[in-house]
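Novice: Please work out how this folds:
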Amino acid sequence: MLGQLKLIEEKEIKKDSIKERAEQYGIGSLFDTEALSLITGIKEDILIRFNSLRELKEELPALNVTRLQKLKLEAFFNMAIRFSKENRQIIKKITAPEEVSNLLMDEMKFLQKEEFRILILDTKNQITKVETISIGTLNASIVHPRDVFKSALLNSANAIILTHNHPSGDPTPSNEDINITNRLIDAGNLIGIKVLDHIIIGDNRYISFKEKNLI
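Specialist: Next up, the predicted model:
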């Protein structure tokens, strides 16, 4: 079931309404389903049927709620994406794959098609830009080295980090993922732009090629 944000005593859960507990203890005291119910007006017993926010987003078109409630849910997911985009505009020095995951996970785990992006780094390994290279079908993206390094060169990249999502939620790299990564590493070596890592984002999980010694 959808996870909880913070547990409080069971007797308090039964005694107080969602609104009362939010006012008294803060939004952090609510379960995910309770917080969404407060935002959208959708009854919690409808929301609690879903195992994750990803599943809720995927099933949104068929959800048996009012059009206004659907619009509120769509607005919630859209604002989450906007917030993530706003956060990543901040120049940030990358020192570990987990930091890339933390930067992109909240947005990319909800995408229903594969998106291939590159993080453009300066000489201090600070992110200067995140560029979307391709948007694919439900389970595949089309990536050409020409497009990757055209963007890298135009943005004066010293190095890049590759990243894409798996809509299935399983970040395990496919043979195609491994092959395109090797092609991009070779191309980068030829023009002097190093590929530092390739990070695949799943459902609250990620796999780093560097951590797995795949590059």
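Novice: okay, CA-based contacts and neighbour counts for the rest of this
Specialist: Will do.
Novice: three-state assignment of residue 127?
Specialist: strand (DSSP: H, G, I helix; E, B strand; the rest coil).
Novice: Quick check: it touching residue 118?
Specialist: No. Applying Cα atoms under 8 Å, one finds residue 127 not in contact with residue 118, separated by 10.0 Å.
Novice: my guess is residue 195 contacts residue 162, does it?
Specialist: Yes. With contacts counted by Cα under 8 Å, residue 195 reaches residue 162, the gap being 7.3 Å.
Novice: I figured residue 33 hits residue 48, correct?
Specialist: Yes. Judged on Cα under 8 Å, residue 33 makes contact with residue 48 at a distance of 6.1 Å.
Novice: the more surrounded of the two?
Specialist: Per other Cα atoms under 10 Å, whichever of residue 33 and residue 48 has more neighbours is residue 33, with 25 against 18.
Novice: Which parts of this structure are helices?
Specialist: 10-15, 18-25, 32-40, 44-47, 53-58, 67-88, 97-108, 145-154, 175-191 (DSSP state H).
Novice: so which of those gets nearest residue 199?
Specialist: Closest of those to residue 199 is helix 97-108, at 7.3 Å (criterion: Cα to Cα).
Novice: what's in contact with the closest one?
Specialist: Contact with helix 97-108 is made by 80-81, 84-85, 87-88, 94, 165, 197, 199, 201, 204, 206, 208, 211, as judged by Cα atoms under 8 Å, 6 or more residues apart in numbering.
Novice: Let's compare: structure for the following, please.
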Amino acid sequence: MMINLREKILAYGVSTLKNEELLAVIIGNGTKQNSVLDLSQKILCNSDGLNLSLEQLMSFNGIGVAQACKVLASIELGMRKIQSETLPEEVVSVDDVGRHLINKIGNAPQEKLIAVYLNNSYHVICEKIIFIGTVDQATVHPRDILREAVGMSATQVVIAHNHPNGSLMFSKNDQEFTIRLKKCCHLIGINLIDHLIITKKNYSSLKSLNLI
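Specialist: This next block holds a predicted model:
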């Protein structure tokens, strides 16, 4: 089985492997009762998007400490690659930003507030994580966002934060903070394009809901 999977990677590329095949390559060996592919399928069927702890992985017959560590390390490496990706320095839309951030922070266990800075032509200048934690007026201030904007001569900004609980609803704190930020942006000639809430599979827009 492992030889066949390696030959498939060599012949067609690793992107052609199914999820269970990728996991099988990482695990390496199965058991007398289950092939490595069967074991991989069992793990995938009993996990929530591979959100597994060391103990949970080791509860599967055939997964020891070494295999569990390999799986967790591979998942973490993939997550870090996604989080290191940035938007291209070209014209982008709010939908581009939303879809990009679903991949980047949709699965984050903590709330992260990100600002995407643009110029007059809607070209991305930079994106930055401004704050990690609950977004409200007591913990994050508009100056934290605007200081960066002024420093890079950005004229427009989109902000977004994720909801680990999966809710696409804007809280009262979210709305109050956004209104305060919009007023501050207006005072120094910066356009607040939108505020997005990001979840694992979707995003919502404060502007599209006519809340700003």
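Novice: could the helices of structure 1 be laid out in CSV, adding distance to residue 135 of structure 1?
Specialist: Formatted as CSV, the helices of structure 1 follow (distance: least, Cα to Cα, whole Å):
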stretch, distance to residue 135 of structure 1
helix 10-15, 43
helix 18-25, 39
helix 32-40, 29
helix 44-47, 30
helix 53-58, 18
helix 67-88, 16
helix 97-108, 12
helix 145-154, 13
helix 175-191, 15
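Novice: For residue 122 of structure 1, find the nearest of these.
Specialist: Taking Cα to Cα, helix 145-154 is the member of the helices of structure 1 nearest to residue 122 of structure 1, at 10.5 Å.
Novice: Specify the angle between the closest one and helix 175-191 in degrees.
Specialist: 50 degrees (axes from the mean of the first three to the mean of the last three Cα atoms, to 10 degrees).
Novice: Against structure 2, what's the mean shift for helix 145-154 of structure 1, could you check?
Specialist: Superposing on structure 2 and averaging over aligned pairs (mean Cα distance after the TM-score superposition for structure 1), helix 145-154 of structure 1 comes out at 1.3 Å.
Novice: Pull up the aligned stretch in structure 2 for that helix.
Specialist: Aligned by TM-score structural alignment, helix 145-154 of structure 1 falls on residues 142-151 of structure 2.
Novice: and if you look at stretch 71-79 of structure 1?
Specialist: The aligned range for stretch 71-79 of structure 1 is 69-77, by TM-score structural alignment.
Novice: can you check stretch 185-195 of structure 1 too?
Specialist: Mapped onto structure 2 using TM-score structural alignment, stretch 185-195 of structure 1 covers residues 182-192.
Novice: same question, stretch 114-123 of structure 1
Specialist: Using TM-score structural alignment, stretch 114-123 of structure 1 pairs with 111-120 in structure 2.
Novice: how about that stretch: buried residues?
Specialist: 111-119 (16 or more other Cα atoms under 10 Å).
Novice: Sort out which of the contacts of helix 97-108 of structure 1 are buried, if you could.
Specialist: The buried subset of the contacts of helix 97-108 of structure 1 - by 16+ other Cα under 10 Å - is 81, 84-85, 88, 94, 165, 197, 199, 201, 206, 208.
Novice: Reformat the residues you listed as TSV; add distance to residue 172 of structure 1.
Specialist: Shown next, in TSV, are those (distance: Cα to Cα, whole Å):
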residue	distance to residue 172 of structure 1
81	24
84	24
85	25
88	25
94	22
165	10
197	15
199	10
201	9
206	8
208	10
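Novice: Which one of these is nearest to residue 53 of structure 1?
Specialist: Closest to residue 53 of structure 1, out of all of these and judged by Cα to Cα, is residue 81, at 13.1 Å.
Novice: mind listing what that closest one touches?
Specialist: 106-107.
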